[in-house]
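Asks: sequence first, then the predicted structure:
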Amino acid sequence: MDEASLEKAAGLLARSKTAIALTGAGISVASGVPDFRSPGGLWDRYDPMAVATTTALDRAPRQVWEFLLDAISVIGPAKPNPAHAALARLEAAGRLAGIVTQNIDGLHQAAGSKNVIEFHGGMERYFCMGCGRAHAPEAALSLTRADIPWRCEACGAVVRPDIVFFGEAIPLDALDKSGQLALAADLIIVAGTSGEVAPANLLPREVRARGGTVVEINLTESALTGLADVSIFAAAETALPALAERALS
């Protein structure tokens, strides 16, 4: 990890009035949640169009739930790592206004972050596609292949997680709140995301377009590296705690 880049980023963060963060899959890898798109990830074993669309839920719910069981087996036991804890610490200290995340694992909230905007929903919430009834996430953890597809006890329709499947729109509330955060921000920390997925990748550009600062934390160069004022090429679980320590000292 380049010390000069870290010190520069910490100085920018310490001087900012309203900082926000944008996070992606890379921030949760140390928690045991691999990027679905990475080699060996879930998209190596499943066709997203066959298991992660509403059409698939309607036509082949068992197939979708086989995929969801695999996702739950990875996400369910995961715990926050030092990267999540560092962002929660920055928020608690008044140095971070909020987090926009592309992740569905709920680890920011588990680490103590309060203002978390989930672009793609979360696996900690489930609802019936028929009657809309909420279902306890704890029940999902105990499901076996004999129990799928999970059906609502009240109406018999299929139960699904409250995540954004391919082809579904980002929730309007998330878009509105993230837009408000970006409008107020003078600095954005981009951590663990390639910057290739819209509309999340537009947020750093919006902050920069208004004269704000972009701090990137990624293992390697990304689609946002050319936009960043400072790039720290290191694991999020290492770089974010170091950044928070320096910015708050």
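Replies: It's in.

Asks: going by C-alpha atoms from here, please, whenever you check contacts or count neighbours.
Replies: OK.

Asks: what strand or helix carries the residue nearest the centre of the chain?
Replies: For the chain, the residue sitting closest to the mean C-alpha position, by C-alpha atoms, centre = their mean, is N103 at 2.2 Å. Per DSSP states H and E: N103 is located in neither a helix nor a strand.

Asks: list the contacts of it.
Replies: In this structure, N103 makes contact with T23, G24, A25, E118, F119, H120, G121, G122, judged by C-alpha atoms under 8 Å, 6 or more residues apart in numbering.

Asks: again, only this time at 7 Å
Replies: When contacts are counted by C-alpha atoms under 7 Å, 6 or more residues apart in numbering, N103 is found next to G24, A25, H120.

Asks: and which of the residues you listed is nearest A185?
Replies: Relative to A185, the closest of these is G24; by C-alpha to C-alpha it sits at 18.9 Å.

Asks: what's the burial count for the residue nearest to that closest one when sequence neighbours are not counted?
Replies: In this structure, G24 finds its nearest non-sequential neighbour in T193, 4.3 Å apart by C-alpha to C-alpha, 6 or more residues apart in numbering. T193 has 26 neighbours, counted by other C-alpha atoms under 10 Å.

Asks: now do C131
Replies: Other residues lying near C131 total 14 when counted by other C-alpha under 10 Å.

Asks: how about it, nearest residue that isn't a chain neighbour?
Replies: Nearest residue to C131 in three dimensions, chain neighbours excluded: C155, at 6.8 Å (C-alpha to C-alpha, 6+ apart).

Asks: count of neighbours near that neighbour?
Replies: C155 has 13 neighbouring residues, counting by other C-alpha under 10 Å.

Asks: in a strand, that's where it is, yeah?
Replies: No - looking at C155 with DSSP: H, G, I helix; E, B strand; the rest coil, it is coil, so not inside a strand.

Asks: okay, pairing it with this:
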Amino acid sequence: MAHHSAIRSMQRIVEQQADPSSEEDARAGVQAMLDRGNVLVVTGAGVSTDSGIPDYRGPNGSLQRHRPMTYQEFKYRPEARHRYWARGFVGWRHMFQAEPNGIHRRLVDWEDTGRISGIITQNVDGLHHRAGSKTVIPVHGDLSIVRCLDCGQSEDRQHFDIRLQELNVGYIESVEIDPSAVNPDGDVELPQYWVDRFTMANCENCGSLALKPDVVYFGESVPVERKQQMAQLEEASTGLLVLGSSLAVMSGYKILLNFVKRGLPVALVTNGHVRGEEKATWRWRVPLSHAMRQLD
């Protein structure tokens, strides 16, 4: 049941529910929110596209060519895990080489000057932290950590990657891929013969092969502690600014609903449509880089 629910969630199409605000009104509204301070920012894949990481649901997003694995598939199908790690072994290094862009850096400035209270990001690329943001809650986790599903042991992804390289000498050099084909969850499509040639590393603590990146898959629940951190940050914030996210999944959409219920302003800045956009105070439907250049 959870697997089928996850499939429905990733296939959700977010269509227009309300007209955009005028650019002048949207810019003025967002600027007024920032000037008051303590605005919570929710970021999605659109924030990282200028860093070379594709989004999920845009016209050229990865969901047009790739269905992410569900948690149920990953946990209960060893061959699916093996396929993920073969593809992730190749794709992750392209993610790791990505650098924060101007949007990430502007958010650091806004935090330093009190304009924003913090960031809840749906991205798993770690770029907000690398840019220097201090209060960041990665609601869907972080690709830079690997955890064992059997014993709970955690391992730094770079260390894990070194172990994989030792087991797969020459593998990376032999595989040619288009970096633009790397998916936001860090894997890339590979022919089956390359999957078959891949050798997986085991857990250094218990020897299990059931290792998983520390990210929340479709069909998996956000950890309770992380939900509590999000609730505390929401409570301390005076408004909500959504950047580059369709809020298609419930973990993001629920934040919008919470701010609407509290009667606080909500601004959406994205080049596409957003779930619940009809409830927002302002809808600024432009490329993010264009909007950010107009804000102080």
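Replies: Ah, there it is. Please read all numbers here as calculations on a predicted model, not as lab measurements.

Asks: quick TM-score on the pair, please.
Replies: Here the TM-score of the superposed chains, computed with TM-score structural alignment, normalised by the length of the first structure as the reference length, equals 0.85; 241 aligned residues with a C-alpha RMSD of 2.4 Å.

Asks: before we move on, back to that, tell me which residue of the second structure lines up with the residue nearest to G24 of the first structure.
Replies: Residue pairing (TM-score structural alignment): T193 of the first structure is matched to S245 of the second structure.

Asks: ok, that match touching A45?
Replies: Yes - with contact taken as C-alpha atoms under 7 Å, S245 of the second structure and A45 are classed as touching, separated by 6.3 Å.

Asks: run through the helices of the first structure in chain order.
Replies: Along the first structure, counting by DSSP state H, helices occupy 3-15, 42-45, 48-51, 54-59, 61-75, 82-92, 107-111, 137-141, 172-184, 202-209, 236-248.

Asks: outside of the last one, which residues touch it?
Replies: Around helix 236-248 of the first structure, the neighbours that count as contacts under C-alpha under 7 Å, 6+ apart are 6, 10-11, 13-14, 27, 30, 81-83, 86, 90, 191-192, 217-218.

Asks: okay, now the nearest residue to L63 of the second structure once chain neighbours are set aside: neighbour count?
Replies: Of all residues beyond its chain neighbours, the one nearest L63 of the second structure is Y56 (5.3 Å), with distances taken as C-alpha to C-alpha, 6+ apart. Around Y56 of the second structure sit 24 other residues, with neighbours defined as other C-alpha under 10 Å.

Asks: what's the spacing between Y56 of the second structure and G207 of the second structure?
Replies: When distance is defined by C-alpha to C-alpha, to the nearest Å, Y56 of the second structure is 34 Å away from G207 of the second structure.

Asks: the lengthiest strand in the second structure corresponds to what range in the first structure?
Replies: Longest strand in the second structure, counting residues (DSSP state E): strand 141-148. Across the first structure, the stretch matching strand 141-148 of the second structure (TM-score structural alignment) is residues 121-128.

Asks: how far off centre is the matching stretch?
Replies: Remark: stretch 121-128 of the first structure is offset 14 Å from the chain centroid, using C-alpha atoms, centre = their mean, to the nearest Å.

Asks: show residues contacting that stretch.
Replies: Counting by C-alpha under 7 Å, 6+ apart, 104-106, 133-137, 152, 157-164 sit against stretch 121-128 of the first structure.

Asks: 10 Å - rerun?
Replies: Under the criterion C-alpha atoms under 10 Å, 6 or more residues apart in numbering, residues 68, 71-72, 75-76, 101-107, 132-140, 150-165, 170-171, 174 lie in contact with stretch 121-128 of the first structure.

Asks: other residues contacting stretch 70-81 of the second structure?
Replies: Stretch 70-81 of the second structure has contacts (C-alpha under 10 Å, 6+ apart) with 1-7, 10, 69, 82-84, 86-87, 149, 195-196, 200, 209-212, 215-221.

Asks: what's the span of it from first residue to last?
Replies: From the first residue to the last, stretch 70-81 of the second structure extends over 11 Å; the measure is C-alpha to C-alpha.

Asks: buried set for it?
Replies: Within stretch 70-81 of the second structure, the residues that count as buried by 16 or more other C-alpha atoms under 10 Å are T70, Y71, Q72, F74, R81.

Asks: closest to R285 of the second structure among the residues you listed?
Replies: For R285 of the second structure, the nearest member of the buried residues of stretch 70-81 of the second structure is T70. The distance, counting by C-alpha to C-alpha, is 30.7 Å.

Asks: find the nearest non-adjacent residue to the closest one, please.
Replies: Taking C-alpha to C-alpha, 6+ apart as the measure, T70 of the second structure lies nearest to F218, with 4.9 Å between them; neighbours along the chain are not counted.

Asks: map that neighbour across to the first structure for me.
Replies: Going residue by residue (TM-score structural alignment), F218 of the second structure aligns to F166.

Asks: neighbours around its match, how many?
Replies: By the measure other C-alpha under 10 Å, the count of residues near F166 of the first structure is 14.

Asks: thought it was touching D47?
Replies: No - taking contact to mean C-alpha atoms under 10 Å, the distance of 11.4 Å between F166 of the first structure and D47 leaves them out of contact.

Asks: ends of stretch 251-269 of the second structure, what's the gap?
Replies: With C-alpha to C-alpha as the measure, the first residue of stretch 251-269 of the second structure is 18 Å from its last.

Asks: could I get the buried residue list for it?
Replies: Buried positions in stretch 251-269 of the second structure, judged by neighbour count with 16+ other C-alpha under 10 Å: G252, Y253, I255, L256, F259, V260, P265, V266, A267, L268, V269.

Asks: just send these back as TSV, with distance to D296 of the second structure too.
Replies: Below are these laid out as TSV (distance: C-alpha to C-alpha, whole Å):
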residue	distance to D296 of the second structure
G252	25
Y253	27
I255	25
L256	24
F259	23
V260	25
P265	18
V266	18
A267	16
L268	17
V269	15
